[in-house]
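Student: quick one, structure for this:
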Amino acid sequence: MEAEVDNFGFQKADSDLDYIQYRLEYEIKTNHPDSADLELSPLAEEEKTVTVQLKSHITDS
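Tutor: Next up is the predicted model:
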């Protein structure tokens, strides 16, 4: 039961972060249309590694 609760918490956090990213991108495009060349920088190798580890932890739980 505890693992299910932890897994739900991770899934909710991941969903919340996705929504925040979407909203930020929308606000930037809406309020600063002249910054169309503005792009998010790709993840650094360390960030990619942590992302993979977190996703692995979530699926293992």
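Student: drop to CA atoms for contacts and neighbour counts, all remaining ones
Tutor: OK.
Student: and the next helix or strand past the longest helix seen in the chain?
Tutor: Across the chain, the longest stretch assigned as helix under DSSP state H is helix 2-31. Once the chain leaves helix 2-31, the next helix or strand it forms, by DSSP states H and E, is helix 45-60.
Student: tell me which residues of that following helix come out buried.
Tutor: Ile58 (16 or more other Cα atoms under 10 Å).
Student: determine the angle, from 0 to 180 degrees, between it and helix 2-31.
Tutor: 140 degrees (axes from the mean of the first three to the mean of the last three Cα atoms, to 10 degrees).
Student: want to put them side by side, so please do this one too:
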Amino acid sequence: MKAEVHKLELMFQKKNPVTFLKELSAIKFQYQSLCACFKPVAVEQKESKSCICAAVNKTMNVIQNLQKQTDLELSPLTEEEKTLKSHMPDL
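Tutor: Reported below is the predicted structural model:
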């Protein structure tokens, strides 16, 4: 990223607007290519998160049902569980 910023700074110093526009266009193409590469990753990450949240919710429901059946009380969340819950607001 720093190299790209430096490249832009150099482009602004150039006098020839045609060269500037060509290089700017090339950077735009690189950016669009990167976005296209990362879009499937973002979609897959979102799907994975949803699956994990669903599995955790299902597990929590099973535990709660077992606790009700055995007359056990739910203990307060540990710090680790609180941290996990804060990173997964869907829970």
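Student: how close are the two chains, by TM-score?
Tutor: With the length set by TM-score structural alignment, normalised by the length of structure 1, the two chains reach a TM-score of 0.59; 50 aligned residues with a Cα RMSD of 2.3 Å.
Student: what residue in structure 2 is paired with Gln21 of structure 1?
Tutor: In structure 2, Gln21 of structure 1 lines up with Met60, judged by TM-score structural alignment.
Student: how much space between its match and Leu74 of structure 2?
Tutor: Met60 of structure 2 sits at a distance of 11 Å from Leu74 of structure 2 (criterion: Cα to Cα, to the nearest Å).
Student: who has more neighbours, these two?
Tutor: Met60 (13 against 10; other Cα atoms under 10 Å).
Student: so who does that one touch?
Tutor: Contacts for Met60 of structure 2 (Cα atoms under 8 Å, 6 or more residues apart in numbering) come out as none.
Student: from Ser25 of structure 2, how far off is it?
Tutor: 51 Å.
Student: just Cys37 of structure 2 next, same as before
Tutor: Distance from Cys37 of structure 2 to Ser25 of structure 2, by Cα to Cα: 18 Å.
Student: repeat that for Leu74 of structure 2.
Tutor: For Leu74 of structure 2 relative to Ser25 of structure 2 (Cα to Cα), the value is 59 Å.
Student: one more: Cys53 of structure 2?
Tutor: Distance from Cys53 of structure 2 to Ser25 of structure 2, by Cα to Cα: 41 Å.
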